[in-house]
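> mind folding the following:
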Amino acid sequence: MSGFLKNVNQEKVVFLLFIVIFILFSVLLPGFLNANNLVLLMQGVSVLGILGAGMCVVVIGRGIDLSMVATMAISVAWALQLNGEGMSLPLALAIGVGVALFVGLANGLLIAYAEIPPLFATLATSACVYGFGRFFLIHTDLVYVTPGVGMLVELGQGRVLSIPMPVIVFAAIAAIVGAILHFTKFGRFTYAVGDNYGTARVTGISVRHVLVGQYVLTSLVAFVAGLTQAMAISSMNTRISDTLLIYDVILVVVLGGVGLSGGRGGIRNVVVGTLLIGTFLNGMTIMDVQYTMQNAIKAAILLAAIMIDTIINPRDEQTSQHGDI
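Here you go, the predicted structure:
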């Protein structure tokens, strides 16, 4: 029995909960196993998972990025608007990517060099990105995808062997981010910085460069998530920045087992967290649970996940000093 308990971790518990909830919903909820519903479930889970993969990088590095959703919305909406106004698709996408990278660079510089805690730095940049973007760049809240995107629409609506493209994009992003974290110096340095900031600096790691790189990578992933969602639903609503989506992203990361204290977890944790929360949200929607009640339930789950994370990965003195979360 003791040997079994040693092999149990948060990731395995969450995956088991996902299986149990999926089976219960399949039996108890009419329409849950409907093909159209499963496609919607997979698409919703995919975008959430892509964002989670990006958030995973900064959380492992003992940070957080509250500007991901605003970055996603504004960068993609502006690119779509420029394309709709006649700009070539490659140039419009390049400008959108440039906006996302600029936000990531700004976050990284504020956190690494100005030494502003990530929570406050990214909260401020989120408000700035949305406010500046809507006032100066984007004419309407809702920007539609036009025929000018051509075959790019397949990114959200296409299928490969009956698998929706958003699922394939999620798998690809998860594989790429996972490979970066585990097979590159940048990834190893990210874990080192998250595990012990002071030791990483003493051992010669360019901590500031690593921090900047984390937020740039996260913003790039946010752009991919936004582009995938826009192609799937044929539009980008900039008001998504005012929703609680960013807390859903944090929820799948923390619930899956990525430690807020830094230096722990990986892409597999994000995948299992995404599967559980995506299935749970889809089931609540079928049960016609009110949106405000869904938010209350998600908040309770997030609070429980943070409490569990605090017990499993205790905050050390250094984490408290940096005030990362």
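> C-alpha only now, for contacts and for neighbours.
Fine.
> ok so Val143 is a strand residue?
Yes - assessed by DSSP: H, G, I helix; E, B strand; the rest coil, Val143 belongs to a strand.
> list the contacts of it.
Ala77, Leu80, Gln81, Ser235, Met236, Asn237, Thr238 (C-alpha atoms under 8 Å, 6 or more residues apart in numbering).
> OK, contacts around the nearest residue to Leu82 once chain neighbours are set aside?
Once flanking residues are discounted, Leu82 sits nearest to Ala92: 5.8 Å by C-alpha to C-alpha, 6 or more residues apart in numbering. Taking C-alpha under 8 Å, 6+ apart, we find Ala92 in contact with Ala79, Leu80, Leu82, Asn83.
> compare with the first, here's sequence two:
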Amino acid sequence: MLGASAHGAWSQERIVLALAVVLFVISGIALPGFLAPANLISIVHSVSVLGLLAVAMAIVIIGRGIDLSAVAIMAMSAAWYLQMLNDGWSEWQAFGIAAAGVLAIGLVNGFLVAYADVPAIFATLASGSFVFGFVRSRLITQDAVPVPAGHWLEQLGGVHPFGIPAEVFVFAGAAFLAYLFLRFTKWGRYVYYMGDNAMAARNMGIPVRPMNLLRYVISAFISLGAGLLTAASLHSMNTRIVNSTLLYDIILVVVIGGIGLSGGKGGMRNVIVGAVLIGIMKNAMTILDVPDIYQNLIKATILLIAIVIDSLVNPRDEQTAQQGDI
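Okay, here's the model as predicted:
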């Protein structure tokens, strides 16, 4: 339960990993330049922020929820932080205020889901829209906010241990810490129990509502980290990313990797194999010069198929339907 989505020989995790290997081999043979070291580094770099956000989404979904505000929190918290720095705020002031704002939106998401009984899909969709609108209209002056010259984020963007961007190591570290949290802490086990059967978990004495708060706060702070990584890589934060397909890519990584939307199953290995497959697929389509509109159509089709398969393999029980978590 705490690792792969299933332990059989043909578990979804293993099937997806096999597909990733097959796609990698075919792309390496058929596409010129695919196996070039620079392109391989580009693949792992492209999935680092996507994978980091998928780590946050996985923790929420395993506990039988969903967080549609993740991309808005990522972009707007980082942009606000950079705006304060450009306005002359000190590092600690800017980061402290931005972190407090992220904590507040995480708590609001958790409160709406856990105490106000608002379905997570609506609560987080609304909060994400609010965060984007409020920050863009009141707190920042332009869509793209640059990293101040000489700032540590600018320096982080230039760090490439062993020729690999630092963002890749941050993603790997976050996935490992999330694995330790889910696998070896009682709070992590509570996430699985809640996702498996929230009513039974409550009857066992598990603090279901505080755990909901915790999951959405964790998701919000990981999203902030993803925003800082994006700013480090691009030397700016463009808030228009909120209107991109990134959110759907995150859900695609989680679902196709084998984490059931009904909750209670999956783990970080599922996130990694899902991110690897999507990273290889997106890179291959880029080399083939597939237009963005068709890339989005392909990814949307795969996501739809994955959700249908997930609903068949992991049917929602009566309690889930009544609770309306997702």
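> please state their TM-score.
Comparison of the two superposed chains (TM-score structural alignment, normalised by the length of structure 1) gives a TM-score of 0.96, and 320 aligned residues with a C-alpha RMSD of 1.3 Å.
> in helices only, show me the contacts of Ala92 of structure 1.
In helices, defined here by DSSP state H, the members of these are Ala79, Leu80, Leu82, Asn83.
> so which of the residues you listed comes closest to Gln294 of structure 1?
Leu80 (31.0 Å; C-alpha to C-alpha).
> can you get me a residue count around the alignment partner in structure 2 of that closest one?
Matched by TM-score structural alignment, Leu80 of structure 1 corresponds to Leu82 in structure 2. Neighbourhood size, Leu82 of structure 2 [other C-alpha atoms under 10 Å]: 28.
> how far apart are the helix or strand containing Phe221 of structure 2 and its match in structure 1?
Assigned by DSSP states H and E, Phe221 of structure 2 falls within helix 208-234. Taken over the aligned residues, the distance from helix 208-234 of structure 2 to structure 1 averages 0.5 Å (mean C-alpha distance after the TM-score superposition for structure 1).
> report the buried residues of that helix.
Residues of helix 208-234 of structure 2 classed as buried by neighbour count (16 or more other C-alpha atoms under 10 Å): 208-209, 211-233.
> so what touches stretch 21-31 of structure 2?
With C-alpha under 8 Å, 6+ apart as the criterion, stretch 21-31 of structure 2 contacts Phe34, Leu35, Ile280, Met281, Ala284, Ile287, Leu288.
> top of those residues by neighbour count?
Counting by other C-alpha under 10 Å, top hit in the contacts of stretch 21-31 of structure 2: Ile280 with 23 neighbours.
> so who does that one touch?
Contacts for Ile280 of structure 2 (C-alpha under 8 Å, 6+ apart) come out as Ala20, Leu23, Phe24, Ile43.
> helix, strand or coil: sort out it for me.
Quick answer, by three-state DSSP: Ile280 of structure 2 is helix.
> what's the match for it in structure 1?
Checking TM-score structural alignment: Ile280 of structure 2 goes with Thr279.
> and Met57 of structure 2, by the same measure?
Residue pairing (TM-score structural alignment): Met57 of structure 2 is matched to Met55 of structure 1.
> tell me the SS of Phe120 of structure 1?
Under three-state DSSP, Phe120 of structure 1 comes out as helix.
> report how many residues lie close to it.
So Phe120 of structure 1, with other C-alpha under 10 Å, has 18 neighbours.
> what's the answer for Trp92 of structure 2, then?
10.
> just give me the match in structure 1 for it.
Checking TM-score structural alignment: Trp92 of structure 2 goes with Pro90.
> you'd agree its match is in a helix?
Yes - according to three-state DSSP, the state of Pro90 of structure 1 is that of a helix.
> ok, now how distant is it from Leu152 of structure 1?
11 Å (C-alpha to C-alpha, to the nearest Å).
> swap in Thr285 of structure 1?
For Thr285 of structure 1 relative to Leu152 of structure 1 (C-alpha to C-alpha), the value is 29 Å.
> also Ile240 of structure 1?
Per C-alpha to C-alpha, Ile240 of structure 1 is found 22 Å from Leu152 of structure 1.
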